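Q: task: produce atomic coordinates for the following.
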Amino acid sequence: MNIAITGDTGLIGTELKEYLRDNGATTVSLSRNKVDIHSIIELSKRLSGVSTVVHLAGVAHNPNASHDDYYQGNVVFTKTLCQHIATANSRNLCNVTKIIMISSIKAMGESTRPGEPFRHNDDCEPEDDYGKTKLAAEKQLREVCDNAGIEWVVIRPPLVLSKKVRGNLGLIQTISQKGIPIPLAGIDNKRDLVSIHNLCSVILAAIKNPNKLREVFLVSDGKPLSTPEIIEYATKTSARRAKLIKLPQFIRNTLTQHQHKHGLLRRLFGNLEVDINHTSKTLNWHPRKEP
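A: Predicted structure coming up:
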């Protein structure tokens, strides 16, 4: 297997390269500092012998990014990449048969109702620039690939867990190391996450699947965690574990009532569950049990 990867220098890309190589694949970098995707000739040279492209690159959560930053980095970049691959194919400069895009569960929305997980064919209602441009990028992928006869796969992961804790989990880890109590004990919500291993394994399953795939897949570890459990996971390898305390009930009630207005509160108190039955059945894939 010769697999090309955009964004292969990022957190997921670095892990994916190692995982694919461990499973017998040869990987080709489509990092922007390695190839100019605006040059069809240069791109096609990198794609010589490549059957599948895994598209990871894009603008992720960045408080300093504007809407245009997200649009250019996610939508325009995806459209350009797919169009140029299709053109190179049509000129017999390469023969890419499948493009797999790693999108985000945020393309569907920010939260779910109790007992009503996101399903792969649900209507999408993204709320922020990141989620909206990921959904728009998926549309560009589908349109270009359908017109060019290229298989496409969209994978929408929730929060990805790895040994390199980052973002809000990294902040929690830092707070814990300082011995500062975290007032989030007793929250009984359900949030699906996915380990980097399980994400890489579902990507490989999509690469190897022999069927003509034009599908959206949701992925998770198969067991949602509460906010306190997520915090415990983030600090389990730290020298100092998280010290969780309960907020007074009236404060918790107030925060819960207003969570729909604030993204952070929704992530702390709300639910985000995904149904992976379609993924498991179609790809004959099952997540490895994670701690």
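Q: contacts, neighbours, all on C-alpha from now
A: Noted.
Q: okay, Ala234 and Asn168: tell me how far apart.
A: To Asn168, Ala234 is 10 Å away according to CA to CA, to the nearest Å.
Q: and the residue nearest to Leu161 when sequence neighbours are not counted, what does it touch?
A: Leaving aside its sequence neighbours, Leu161 sits nearest to Ser195 (CA to CA, 6 or more residues apart in numbering; 4.5 Å). Taking CA atoms under 8 Å, 6 or more residues apart in numbering, we find Ser195 in contact with Val160, Leu161, Ser162, Ser220, Asp221, Glu290.
Q: give me the nearest residue to the third one, chain neighbours excluded.
A: Distances taken as CA to CA, 6+ apart put Ile196 closest to Ser162, at 5.5 Å, once the chain neighbours are dropped.
Q: the structure of the following sequence is requested for comparison with the preceding one:
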Amino acid sequence: MKTLLLTGATGFVGSALLTHLCAHTQYEVRVATRSEPAADLAQTFKTFNVGDFSSSPDWGEALAGVDCVVHMAGRAHVMAREKDALSLFRRANTDATLELARHAIEKGVQRFVFISSIGVNGAYTPSTAFDETCPANPHADYAISKFEAEESLKALCDSHAMELVIIRPPLVYAAHAPGNFQRLLKLASTGVPLPFGGVRNSRSMVALENLVDFISLCMVHPRAANELFLVSDGIDISTPDLVRCIGRGMGRRIVMLTIPDPMMRLMASCIGKQNLYTQLCRSLTVNSTKARQLLGWIPPVTTEHALVQAGREYINARSIQS
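A: Okay, here's the model as predicted:
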């Protein structure tokens, strides 16, 4: 039995990966945490409280005998009151990642799987879909820190035996997804008309179930070694169709208003939500052919099924809470 060390295990993707690994792999799973782990986590897995990842923690005991590290812990947001966002992102996402990788090499870890972001490629695709050959064009401080981590990891692993796998997912979605997808679920559940009737975009996304399945494959597949993957469901969808699928899961017909794109842009700018406009109204498509052809990966669920299920689970959870 091989041994895996997972960081970010209490996050949205990390907790789902833990559940998946328990059901589908023969790995002995260890979890590294920043603080004292919850009782249920500590009872189920061997946990190591290493403290703040950004403060040069002692990784020695956690990494002893580990074959593979899956690193998804990091910083995704900076509070408005915090200054120098790029510096904070670099400390958590670049420097801490490189420090962990150095310790992993010292301990003889065979493979390091790093969960990056499609933001490394850019905020949107004007024409052709992103693929692994596209030049990096990180659009925000978070994406810059992820790209710098990728480059540092490649330079480090090039001179050592540890294999590196980099995965750049686009929007990851499920009923309990954070961020803008959660806001979209909430809006759809209210029954108010939504302003997406005139949106003609195309978005690549990856269902949470598909992403954790792909990560687990990259942990073990020989041909994943030292490769970069852009991963998605493989089917692109417009924002109006996305909302309709969510609505079907909720048992509701979503009414959508047709608002001209220039007005949508102006409204988003006036309320300081330009990023939200980009994510909901512009196109961002990913060509994930490499994942399928090189590794033979087949996503377990389709986009339509996963979106309908997300809507259904969201409404059911709301019903239980009320």
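Q: what's the TM-score once they're superposed?
A: The TM-score (TM-score structural alignment, normalised by the length of structure 1) is 0.87; 279 aligned residues with a CA RMSD of 2.4 Å.
Q: anything in contact with each of Ala234 and Asn168 of structure 1?
A: Counting by CA under 8 Å, 6+ apart, no residue touches both Ala234 of structure 1 and Asn168.
Q: more neighbours, the two?
A: Ala234 (25 against 12; other CA atoms under 10 Å).
Q: ok, now which ones touch that one?
A: Counting by CA under 8 Å, 6+ apart, Ala234 of structure 1 has contacts Val165, Leu169, Gly170, Ile172, Gln173.
Q: let's go with 7 Å and repeat that
A: Val165, Leu169, Gln173 (CA atoms under 7 Å, 6 or more residues apart in numbering).
Q: swap in Ala86 of structure 1?
A: Counted by CA under 7 Å, 6+ apart, Ala86 of structure 1 has contacts Ala148.
Q: that one should be in a helix, yeah?
A: Yes. Under DSSP: H, G, I helix; E, B strand; the rest coil, Ala86 of structure 1 falls within a helix.
Q: what about the counterpart of it in structure 2, distance to Cys218 of structure 2?
A: Counting by TM-score structural alignment, Ala86 of structure 1 corresponds to Ile105 in structure 2. Applying CA to CA, the value for Ile105 of structure 2 to Cys218 of structure 2 is 18 Å.
Q: tell me, the helix or strand containing Ala291 of structure 2 lands on which residues of structure 1?
A: According to DSSP states H and E, Ala291 of structure 2 maps onto helix 289-295. Mapping helix 289-295 of structure 2 onto structure 1 (TM-score structural alignment) gives residues 277-283.
Q: give the buried residues for that stretch.
A: Residues of stretch 277-283 of structure 1 classed as buried by neighbour count (16 or more other CA atoms under 10 Å): Asn277, His278, Thr279, Ser280, Leu283.
Q: can you check stretch 208-218 of structure 2 too?
A: Leu208, Glu209, Asn210, Leu211, Val212, Asp213, Phe214, Ile215, Ser216, Leu217, Cys218.
Q: would you check which pair of the residues you listed lies furthest apart?
A: The largest separation in those, counting by CA to CA, is between Leu208 and Cys218 at 15.4 Å.
Q: what sits closest to the equivalent of Leu171 of structure 2 over in structure 1 if chain neighbours are left out?
A: In structure 1, the residue equivalent to Leu171 of structure 2 is Leu159, according to TM-score structural alignment. Nearest non-adjacent residue to Leu159 of structure 1, counting by CA to CA, 6+ apart: Leu193, 5.1 Å away.
Q: check contacts around that neighbour.
A: Counted by CA under 7 Å, 6+ apart, Leu193 of structure 1 has contacts Pro158, Leu159, Val160, Ser220, Asp221, Pro224.
Q: what segments of the stretch 51-200 of structure 1 are helices?
A: For the stretch 51-200 of structure 1, applying DSSP state H, counting those that start in this stretch gives helices covering 67-70, 77-90, 129-148, 167-177, 196-208.
Q: residues in structure 2 aligned with the shortest one?
A: Aligned using TM-score structural alignment, helix 67-70 of structure 1 spans residues 86-89 in structure 2.
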